[in-house]
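Chemist: any chance you could fold what I've pasted below:
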Amino acid sequence: MNQTELDKLGVATDLRTAARIMGLGVSTAYELARKNEFPVPVIRAGSRYIVPTAPLRALLGVGGAA
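Modeler: Presented below is the predicted three-dimensional model:
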């Protein structure tokens, strides 16, 4: 994913997209999120996992708009 694609995500994305950006498999991502071990903060909203993009960008070392 390039800078422009990251910019289009806005302030948050879903767990699947965050996993893809980090090169994680979906089942691994969900397992890590359930264990509170996902590499960036994850917000649980009902049955959904929401990943704020700011910590994701920081992990990737990418600045810019969010």
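
Chemist: going forward, measure contacts between C-alpha atoms and count neighbours the same way
Modeler: OK.

Chemist: specify the local secondary structure of the residue nearest in space to the middle of the chain.
Modeler: Here the mean C-alpha position of the chain is nearest to the C-alpha of Ala18 (Cα atoms, centre = their mean), at a distance of 3.1 Å. Following DSSP: H, G, I helix; E, B strand; the rest coil, Ala18 is assigned to helix.

Chemist: wait, it touches Pro52, no?
Modeler: No. Ala18 is beyond contact range of Pro52, at 9.2 Å (criterion: Cα atoms under 8 Å).

Chemist: let's see this one next to it:
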Amino acid sequence: MQTMQYKDLDTLPTVVSIMTAARALGLSRTYAYELAKRGDFPCRIIRVGTTYRVPTAELRKLLGVT
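Modeler: This next block holds a predicted model:
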């Protein structure tokens, strides 16, 4: 999985999938889901049915991008 660049963060929607957030953070898919399931993902996770979503604003804040 290729890591996301800062310029790519500007094009993200308000809420992204856990895979997109993992890519931005440089995490593997497996590790991202493991963190989410234990409640240790570094950003707030929104669970929608069986999927996980991450607010882009929180992801940007964690990465220090305004």
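
Chemist: coming back round to it: list the contacts of the counterpart of the residue nearest to the centre of the first structure in the second structure.
Modeler: Taking TM-score structural alignment, the alignment pairs Ala18 of the first structure with Ala21 from the second structure. Listed by Cα atoms under 8 Å, 6 or more residues apart in numbering, the contact set of Ala21 of the second structure reads 54, 59.

Chemist: can you rerun that using 10 Å?
Modeler: By Cα atoms under 10 Å, 6 or more residues apart in numbering, Ala21 of the second structure lies in contact with 4, 9, 15, 27, 29, 32, 41-43, 53-56, 59-60.

Chemist: against the centre of the first structure, work out the most remote residue.
Modeler: Largest centre distance within the first structure, by Cα atoms, centre = their mean: Gly46, 17.2 Å.
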